[in-house]
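A.B. asks: Curious how this folds, go ahead:
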Amino acid sequence: MPASNSVSELEQIELDLFVQALKRRHGHDFSQYAPASLARRVRQLVHDHHCGSISGLTTRLLHEADFVALVVQGLSVPVSEMFRDPPVFRALREQVLPILASYPQITIWQAGCAHGQEAYSLAILLDEAGLYERSHIFATDFNPDALRRAYEGIYPARDAQLWSRNYQEAGGHRSLADYYSARYNFIKLDQRLRRNITFASHNLVADKVFCEAHLVLCRNVLIYFSAPLQNRTLTLFHDSLVRGGYLCLGLRESLDFAPVAADFSVLDAPLRLYRRGNRPASIELARTVLPFTPNDTGSS
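C.D. replies: Take a look at the predicted model:
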């Protein structure tokens, strides 16, 4: 496959057929993902699985039942770190949590949780603010492999040094090492941090509102979506938030051109922190998401 981001006419036909096959055969809809990003990841799948072409990848997708899990894993982008962009977490600690402390119960939705690092970072923030016992975090993703790793809370020890720096820069009150145990070449986060986290399957492309949240955190996910899907997702977040609730996006993402932008005030523009106003929600509350357990195969 060519290494460039340009897509030939033939390759575009192959991509379109691949996307249709993935949706019709397995129910995963990637039709509204940013085309350049999708093409790049599909090319990588072709290379990694020695398929020769996108058509070869599609053939395996249609005829090998277990292959879809590898495809979905390759198409998602489960990349994160604890306290990623420390000024964002410092702002959450200093500007958002003191307001959320006025609620008797706090609900947070962390969408696109990847391997769980940001969900556990939120748990630590809440713990140090004395709010964890009356908080619940819904950490969702459509990738079952990512959810499984997030649930386990086990990470390479090589990441600990960077994460410790991030934690301190985010205003950490202790040592990050207080929150994990180290063995061999891995660290395992304290299981008490998982006590009030529900890891669950949720697909931002197709699924609906499932909770009323005081804070929605979705960082570095929208950059992979087309404009219509970004708007759909931001409307979903708007309708999930209580009035006065907070939205936190990635540093390369923005509300600027979204239909719901007028109902958000800017708390911190560079850090992409917003607060919802009073416009009524437009999406009805849907089913409660099903918690992920280690035996789940996951679904969209």
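A.B. asks: CA only for contacts and neighbour counts going forward, please
C.D. replies: Fine.
A.B. asks: For stretch 19-31, list every residue counted as buried.
C.D. replies: Residues of stretch 19-31 classed as buried: 19-22, 26, 28-31 (neighbour count, 16 or more other Cα atoms under 10 Å).
A.B. asks: and the residues you listed as TSV, adding secondary structure?
C.D. replies: Below are the buried residues of stretch 19-31 laid out as TSV (DSSP: H, G, I helix; E, B strand; the rest coil):
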residue	secondary structure
Val19	helix
Gln20	helix
Ala21	helix
Leu22	helix
His26	helix
His28	coil
Asp29	coil
Phe30	coil
Ser31	coil
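A.B. asks: burial measure for the residue nearest to Leu100 when sequence neighbours are not counted, as a count.
C.D. replies: Nearest residue to Leu100, sequence neighbours excluded (Cα to Cα, 6 or more residues apart in numbering): Ile106, at 6.8 Å. Using other Cα atoms under 10 Å, Ile106 has 21 neighbouring residues.
A.B. asks: Please generate a structure for the following sequence too, so the two can be compared:
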Amino acid sequence: MTNPPAGNVEDIEIQLLLEALFLRYHYDFRHYARTSIRRRLRQARDQLGFPNFSAMQEEVLHDEDMLSRLLDYLTVQVSEMFRDPSYFLALREKVVPHLRTYPSLKIWIAGCSHGEEVHSFAILLHEEGLLDRTIIYASDINPAALEIARSGIYPLDRIATFSRNHQLAGGKSSLADYYTTAYDRAVFDKKLRAKVVFSDHSLVTDEVFTECQLVSCRNVMIYFDRPLQDRAVGLFRDSLTRRGFLGLGSKETLRFSEHADSFTDFVREEKIYQRTDA
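C.D. replies: Predicted coordinates:
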């Protein structure tokens, strides 16, 4: 009898590293899309100076500081204010009229990264007169990213893009009304975050924690495998009130989800869905 072919060493090392992260720190990346997670881990290995993933696993198991550095590679932190302005314009024109009918609002921004989308929602809601009666729950699995989101401080060279997006999203004022500048940084008004609750929450391992009228989770599920995508959509469904709204990223869809029957298209081209009454 011949032995079966040996597995790819790199794939074995990656699987062991992901298991170690889960067992040691309860961060579960085991069901992220393998092509994406391999690419990010290779980048971390090379830039952090490890010869292989086994050496990285040894270090991260015994050094929590290395964990925080690795999380910056494993969690995608690329965003901008009013990213995809047509999405925010659709929210303003199509969804906000429905939100006005509620005496109070809860909105969940899942995978909030450095807080660009959080501030976008806060500004939009302020301009529409809804911020004072809204609580925004902003969640992410990366503690360092949450700290940046809480600070509301961004490099000044990003503001031109933010401002352009804001106007394309139907902005009713100048973005400059919401920040001050100092030392090549833009500091956004803390009043925008007064109704924001920042939370460490994992779509992989955690459960529903509140009931919302709107959930926005954009460009997060593209990094999940199909079972994990279904889990996340199930959390969103269970979080939403009857006729509540779900917004996804431009490359994401509910078409193949086991929970698709729980939603109807609301603004199809912007991937905004509404939970059915059923």
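A.B. asks: Could you check how far the equivalent of Ser163 of structure 2 over in structure 1 is from Asn220 of structure 1?
C.D. replies: Counting by TM-score structural alignment, Ser163 of structure 2 corresponds to Ser164 in structure 1. From Ser164 of structure 1 across to Asn220 of structure 1, the span is 21 Å (Cα to Cα, to the nearest Å).
A.B. asks: just Gln32 of structure 1 next, same as before
C.D. replies: For Gln32 of structure 1, the distance to Asn220 of structure 1 (Cα to Cα) stands at 16 Å.
A.B. asks: Lys172 of structure 2: what secondary structure?
C.D. replies: coil.
A.B. asks: so which helix or strand takes in the nearest residue to Phe237 of structure 1 once chain neighbours are set aside?
C.D. replies: Distances taken as Cα to Cα, 6+ apart place Val216 nearest to Phe237 of structure 1, at 6.8 Å, with adjacent residues excluded. Following DSSP states H and E, one finds Val216 of structure 1 within strand 213-218.
A.B. asks: Surely Leu162 of structure 1 is within a helix?
C.D. replies: Yes - per three-state DSSP, Leu162 of structure 1 lies within a helix segment.
A.B. asks: what number of residues lie near it?
C.D. replies: Using other Cα under 10 Å, Leu162 of structure 1 has 13 other residues around it.
A.B. asks: just the one 3 residues further on next, same as before
C.D. replies: Residues lying near Arg165 of structure 1 (other Cα under 10 Å) number 16.
A.B. asks: so which strand or helix has it?
C.D. replies: Arg165 of structure 1 belongs to helix 160-169 when assigned by DSSP H and E.
A.B. asks: ok, and what's touching that helix?
C.D. replies: Helix 160-169 of structure 1 is contacted from outside by 81-87, 90, 175-177, 187, using Cα atoms under 8 Å, 6 or more residues apart in numbering.
A.B. asks: post-alignment, it versus structure 2, mean distance?
C.D. replies: Mean deviation of helix 160-169 of structure 1 relative to structure 2 after superposition (mean Cα distance after the TM-score superposition for structure 1): 0.5 Å.
A.B. asks: for stretch 232-241 of structure 1, same thing?
C.D. replies: Compared with structure 2 after fitting, stretch 232-241 of structure 1 has a mean deviation of 0.3 Å; criterion: mean Cα distance after the TM-score superposition for structure 1.
A.B. asks: Correct me if wrong: Gln230 of structure 1 contacts Cys218.
C.D. replies: No - proximity of Gln230 of structure 1 to Cys218 does not meet the contact threshold set by Cα atoms under 8 Å, at 11.5 Å.
A.B. asks: ok, back up a step: what lies in contact with the strand holding Val216 of structure 1?
C.D. replies: Contacts for strand 213-218 of structure 1 (Cα under 8 Å, 6+ apart): 100, 106-113, 237, 240-242, 244-250.
A.B. asks: tell me the helices in the stretch 1-150 of structure 2, going along the chain?
C.D. replies: Assigned by DSSP state H, counting those that start in this stretch, the stretch 1-150 of structure 2 shows helices spanning 9-25, 34-48, 53-62, 64-74, 85-90, 96-99, 116-127, 143-151.
A.B. asks: Can you mark which positions in stretch 268-278 of structure 2 are buried?
C.D. replies: Buried residues in stretch 268-278 of structure 2, defined by neighbour count with 16+ other Cα under 10 Å: 270-276.
A.B. asks: Wait, a strand at Gln274 of structure 2?
C.D. replies: Yes - under three-state DSSP, Gln274 of structure 2 sits within a strand.
A.B. asks: Apart from its neighbours in sequence, what residue is nearest it?
C.D. replies: With sequence-adjacent residues excluded and distances taken as Cα to Cα, 6+ apart, Gln274 of structure 2 is closest to Phe245, at 4.5 Å.
A.B. asks: and the one you found, what element?
C.D. replies: Following DSSP H and E, one finds Phe245 of structure 2 within strand 240-248.
A.B. asks: after that strand comes which helix or strand?
C.D. replies: Per DSSP H and E, the first helix or strand lying C-terminal to strand 240-248 of structure 2 is strand 263-267.
A.B. asks: will you turn the buried residues of stretch 268-278 of structure 2 into CSV that also has distance to Arg38 of structure 2?
C.D. replies: Listed next are those as CSV, based on distance: Cα to Cα, whole Å:
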residue, distance to Arg38 of structure 2
Glu270, 30
Lys271, 28
Ile272, 30
Tyr273, 32
Gln274, 34
Arg275, 35
Thr276, 37
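A.B. asks: And the equivalent of Phe199 of structure 1 over in structure 2, how far from Glu252 of structure 2?
C.D. replies: Under the alignment by TM-score structural alignment, Phe199 of structure 1 pairs with Phe198 in structure 2. Distance of Phe198 of structure 2 to Glu252 of structure 2, given as Cα to Cα: 24 Å.
A.B. asks: Mind checking which of the two has more residues around it?
C.D. replies: Shown here are Phe198 of structure 2 and Glu252; by other Cα under 10 Å, Phe198 has more neighbours (20 against 16).
A.B. asks: The more buried one and Ile141 touch, don't they?
C.D. replies: No - assessed by Cα under 8 Å, Phe198 of structure 2 is found out of contact with Ile141, at 10.8 Å.
A.B. asks: Pull out the buried residues from the helix or strand encompassing Thr233 of structure 1.
C.D. replies: Taking DSSP H and E as the criterion, Thr233 of structure 1 maps to helix 227-240. Residues 227, 229-240 are the ones in helix 227-240 of structure 1 that count as buried (16+ other Cα under 10 Å).
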